[in-house]
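Asker: Starting from these lines, generate the structure:
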Amino acid sequence: MAAVIVTAIATILIGMYGVRAVRTTGDFYVASRTVTPWWNASAIGGEYLSAASFLGIAGLVLAYGTDMLWFPVGYTAGYLMLLVLVAAPLRRSGAYTLPDFAEARLESTVVRLTSSVLVVAIGWLYLLPQFQAAGLTLRTVTGAPAWVGPVVVAAVVLVSVLGGGMRSITFVQAFQYWLKLTALALPVVFILLAWQSDGRPELATPEEPAFTDRTAVEITTDVTIDVTDPVTVRADGTIDGEPIDDELTLTSGEHDITAGSVLTFPAGAQIPHASQLTPMSGEHWALPMRSGGDHPLYSTYSLILALFFGTMGLPHVLVRFYTNPDGRAARRTTLTVLALLSLFYVLPPLYGALGRLYTPELLLTGRTDAVVLILPGELVDGAAGQALTALITAGAFAAFLSTSSGLTVSVAGVLSQDLLGRRVRNPVTGFRLGAGLALLIPVGLALSSPTLSIADVVGLAFAVAASSFCPLLVLGIWWRRLTWPGAVAGLITGGGAATAAVTTTIVLGPQDGWLGALLAQPAAWSMPMTFTVMIVVSLLTQRHVAPGVDRTMVRLHTPENLDLDRGDWDPEDRWRHP
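Answerer: Next up, the predicted model:
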């Protein structure tokens, strides 16, 4: 709790320091476009490394093994796609938000409104796991009720954002990146030393995960477990609706365990797993193409597409490029981000792999995302273990705060301009009202919806982004014949289909067969659908090509360091060959 309080206070104080520099609307939305590449890269690392990066990847590796390494690879490679395709032109567009860019490029308020709806939907979908992870973290380390985490994170984010907008949270997020990196890097040194002193036992063994010693497992949330082999345990709590305080034989099949129950397993007993998990067992954990259900090859390639191309469609990532002074700075920022992300993403898989060995009981409770929080205390005894756990907690809390801040700014910018802009005269007041609305819905969803795998939900947000804004940006920047009817048709068709698939998966849970694979990983079919619809409809509606498209395309692709005195530009911004 002390770590959480210190992190929250530091966030607020640094945000207050940024308030002093806020004087204009541009300061609120894009920090007056004066953020240097190093500061911007650190801030991007702060907001991009979310709960999915800090907790979720480790939890996925613990349960599903090497297949999950595509997540850190994809999260990092997405910035390479940004660097190659959109970073510099997007900065040269001069827009404040992604809907601003869409309207400026296609000269249509319809495409702006459609983009605004998708920005809000993606932002809320991405905020949901941040708040759920905050509840998980505080419940794990302090025993606080599940609602405390989302409320605390939302309150701190609101104070930071309302104070100084983008300029304020730039300082906050840069600080939080280095806190998160330290919080993972320092404990992993002690964890690896403990593994070394233990004789470096193999991480993947042919046997199923089993308790090495007599182990008591406390169930903190209601869970249904799947027992493969019958096992006799000492139970204290409510099992299958019946109170019990005695020895009990769990037969093969599913059993409902109520929160607060304690199950004590004998040494050597095979570890049951939560029914919502289908963890890899034995050597399959260390082999690729084993965790994609009935169609692992399709699931893997679809996930790669979503992660590689979804990054360029995340509104809280794109808004950062508007804060650079010019396109060259945007490219330098992206290169620096690639280095910072590569450094960070080495660490979470180590926690997941060693968690498989030392905290396999998390498979039973279903709380695999908590492995980063629990592992240091399991391997390091005494005050040192408690100090490392506190540091990890501070880093996790920083992850929730930084990503939530960036998402809140991006969603608030859209809500204030497109929903509240005509009703509130002062744009700063509109931004602050938009920030409140941006947080209200996801907090409510986090408190009322079932807890889902953090990285899975974020992966679904990437799929929606890849199926909507990625085609819009790529075609809008590189294809002059794109029209606003084509853009709108593609956003509604592909983005809508991906959103429907994501919603179905979240509400109904994973399905079997091809239907389940297509719904769980929609990017492989929804992204090509969006490109196809945008291109075909645009070719059929060429009369709606934006009148100023030539001027816009020149602006997007002309370097800022062009020597204007040479006469390459005339007063009407029309290009002349030297």
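Asker: Please make it C-alpha for all contacts and neighbour counts, starting now.
Answerer: OK.
Asker: And the helices in the stretch 1-150 of the chain?
Answerer: 2-19, 25-30, 37-48, 51, 57-64, 70-85, 87-92, 98-106, 109-142, 148-197 (DSSP state H, counting those that start in this stretch).
Asker: quick one: which of these is nearest W478?
Answerer: Evaluated with C-alpha to C-alpha, the helices of the stretch 1-150 of the chain place helix 70-85 nearest to W478, the distance being 8.6 Å.
Asker: Could you list the buried residues of the closest one?
Answerer: For helix 70-85, burial by neighbour count (16 or more other C-alpha atoms under 10 Å) applies to 70-83, 85.
Asker: For D198, state which of the residues you listed is nearest.
Answerer: Closest to D198, out of all of the buried residues of helix 70-85 and judged by C-alpha to C-alpha, is P72, at 28.0 Å.
Asker: That closest one and L303, how far apart?
Answerer: With distances taken as C-alpha to C-alpha, to the nearest Å, P72 is found 12 Å from L303.
Asker: What of L338?
Answerer: L338 is 20 Å from L303, where distance means C-alpha to C-alpha.
Asker: Have a look at those two and say which one is more surrounded.
Answerer: L303 (25 against 19; other C-alpha atoms under 10 Å).
Asker: which residue packs closest to that one, ignoring adjacent ones?
Answerer: If the residues on either side of it in the chain are set aside, L303 comes closest to Q521, at 6.3 Å by C-alpha to C-alpha, 6 or more residues apart in numbering.
Asker: Over to G377?
Answerer: Spatially, and ignoring its direct neighbours in sequence, G377 is nearest to G385 (4.7 Å; C-alpha to C-alpha, 6+ apart).
Asker: which stretch of helix or strand covers that neighbour?
Answerer: Element membership for G385 (DSSP states H and E) is helix 382-418.
Asker: That helix: how far from the chain's middle?
Answerer: Between the centre of helix 382-418 and the centre of its chain there are 11 Å (C-alpha atoms, centre = their mean, to the nearest Å).
Asker: One more sequence to fold, the one below, so I can look at both together:
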Amino acid sequence: YETIGGMRAVAWTDALQGVMLAVGLTGLLLAASPTPDNLAAVTTWIAREAPEKVSVPGWDVCRNWFSTLALIGLSGAVYPHAIQRIYAARDSTALRRSFSVMVFLPMVTTGSVFLIGILAIEQLAGTGPIEADQVLPLLLTEWSARSPVLYALSLVVIVAIVSAIMSTADSVLLSLSSILAKDVLGTTVLRGADEARLTHVGKMVSWVLVAGLVGIALNPRVTLWGLTELKMEILAQVAPLFILGVSWDRLTTPAAMAGLVTGTTVYAGLLASGNSQLWNLHAGVVAMMVNVGVCIAVSKIGAPPPSRLEPLHG
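Answerer: Predicted structure coming up:
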């Protein structure tokens, strides 16, 4: 549907997949039924059986949490497909209305998953050590065996999860193929090509990317959260370009490029050496701080940007 319909098809399918996700999360909460009494009982059980999970975390854990907040907050703000959604809005009124709703949606989605995770601590206590992304499948398996209604709700949740993944993947694929076709090939190999030619090349690039990604997906070596961290840490190296570029008028193009290259190199080096975290900070956050430092240093060392011309009088 992306090859045939382009941005309009992606926007419509994302809307439909979002509705499915909302239905799936509602079913998930109905299956879990986390009433205040249930949550209080679970909290009491956790405090008795695993007190370290409800105790005040140490500075090392807090530092890692702050690192995660910075990583997701800054990287999520510069998602290419999130910026691309601006151009899919019908008008500025529709865009403002959408953003006013979207700002609260993470509280609903992540809040639901958080409650499910709390309930899972007690329900899956006897299964031994498990990965974080195995919790929900295990819970759905347990709930689906209780009644036909919960079985149907579990199916809805699975479809909703797949839809959520697709709604992100198709947008990223559209953005990436557009960048490669217009900003890379369109300025080098296909310089001077018309819009139809670039669009056709973009579609072909999409198929090549999908073929390569399918091969990687069939041999997974990291967890879903590991892939999320990898994506966010790479995007974190782009965040300084947007934030400094908008808020600091002294940022120069050479400084932005130097910061981007340096931050990406530092992150790749830390990842290759097995240091995914330094002092409980994500490697991507450490590299982003280096990125910002290089941007500021190179901008201050370089020549100041030309001042604006004053209007002539007289």
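Asker: Quick check: TM-score for this pair?
Answerer: Scored against TM-score structural alignment, normalised by the length of structure 2, the superposed chains reach a TM-score of 0.82; 304 aligned residues with a C-alpha RMSD of 3.3 Å.
Asker: about what we covered before: pretty sure the residue nearest to L303 of structure 1 sits against F462.
Answerer: No: judged on C-alpha atoms under 8 Å, Q521 of structure 1 makes no contact with F462 at a distance of 10.1 Å.
Asker: show me the residues around V409 of structure 1 that make contact.
Answerer: Neighbouring residues of V409 of structure 1 by C-alpha atoms under 8 Å, 6 or more residues apart in numbering: Y29, V161, G165, M166, H316, A435.
Asker: SS state for L119 of structure 2?
Answerer: Assigned with DSSP: H, G, I helix; E, B strand; the rest coil, L119 of structure 2 falls in the helix class.
Asker: What span of structure 2 is the helix holding G385 of structure 1 aligned with?
Answerer: Using TM-score structural alignment, helix 382-418 of structure 1 corresponds to residues 147-183 of structure 2.
Asker: And the residue nearest the centre of structure 1, which helix or strand is it part of?
Answerer: Taking C-alpha atoms, centre = their mean as the criterion, V458 is the residue nearest the geometric centre of structure 1, at 4.5 Å. Counting by DSSP H and E, the element that carries V458 of structure 1 is helix 454-466.
Asker: Downstream of that helix, the next helix or strand is which one?
Answerer: Next along the chain after helix 454-466 of structure 1, taking DSSP H and E as the criterion, comes helix 469-478.
Asker: mean deviation of that next one from structure 2?
Answerer: Following superposition, helix 469-478 of structure 1 is found to deviate from structure 2 by 1.4 Å on average (mean C-alpha distance after the TM-score superposition for structure 1).
Asker: tell me what that helix is packed against?
Answerer: helix 98-106, helix 523-540 (3 or more C-alpha pairs under 8 Å, 6 or more residues apart in numbering; DSSP states H and E).
Asker: hang on, the earlier thing: counterpart of the residue nearest to the centre of structure 1 over in structure 2?
Answerer: V458 of structure 1 maps onto T228 in structure 2, with residues paired by TM-score structural alignment.
Asker: circling back: how deep is the aligned partner of the residue nearest to L303 of structure 1 in structure 2 tucked in, by neighbour count?
Answerer: Matched to structure 2 by TM-score structural alignment, Q521 of structure 1 sits across from H282. By other C-alpha under 10 Å, 25 other residues sit near H282 of structure 2.
Asker: my guess is H282 of structure 2 meets L69, correct?
Answerer: No: H282 of structure 2 is beyond contact range of L69, at 10.6 Å (criterion: C-alpha under 8 Å).
Asker: Surely the residue nearest to G377 of structure 1 touches L373?
Answerer: No: under the criterion of C-alpha under 8 Å, G385 of structure 1 makes no contact with L373, lying 10.9 Å away.
Asker: Tell me which of the two has more neighbours.
Answerer: For G385 of structure 1 versus L373, the count of surrounding residues by other C-alpha under 10 Å is larger for L373: 24 against 19.
Asker: Secondary structure element holding the more buried one?
Answerer: Assigned by DSSP H and E, L373 of structure 1 falls within helix 371-379.
Asker: average offset between that helix and structure 2?
Answerer: Taken over the aligned residues, the distance from helix 371-379 of structure 1 to structure 2 averages 3.0 Å (mean C-alpha distance after the TM-score superposition for structure 1).
Asker: Show me what counts as buried in that helix.
Answerer: Judged by neighbour count using 16+ other C-alpha under 10 Å, the buried positions of helix 371-379 of structure 1 are V371, V372, L373, I374, L375, P376, G377, L379.
Asker: which position in structure 2 aligns with the third one?
Answerer: To tie it back to what came earlier, the one meant is L373 of structure 1. Here L373 of structure 1 is matched to P137 in structure 2, going by TM-score structural alignment.
Asker: gap between that match and I116 of structure 2?
Answerer: As judged by C-alpha to C-alpha, P137 of structure 2 and I116 of structure 2 stand 12 Å apart.
Asker: go on, T141 of structure 2?
Answerer: Taking C-alpha to C-alpha, one finds T141 of structure 2 at 14 Å from I116 of structure 2.
Asker: coming back round to it: and the angle from the helix holding G385 of structure 1 to helix 2-19?
Answerer: Orientation of helix 382-418 of structure 1 against helix 2-19 (axes from the mean of the first three to the mean of the last three C-alpha atoms, to 10 degrees) gives an angle of 40 degrees.
Asker: Average offset of helix 382-418 of structure 1 relative to structure 2?
Answerer: Compared with structure 2 after fitting, helix 382-418 of structure 1 deviates on average by 1.2 Å (mean C-alpha distance after the TM-score superposition for structure 1).
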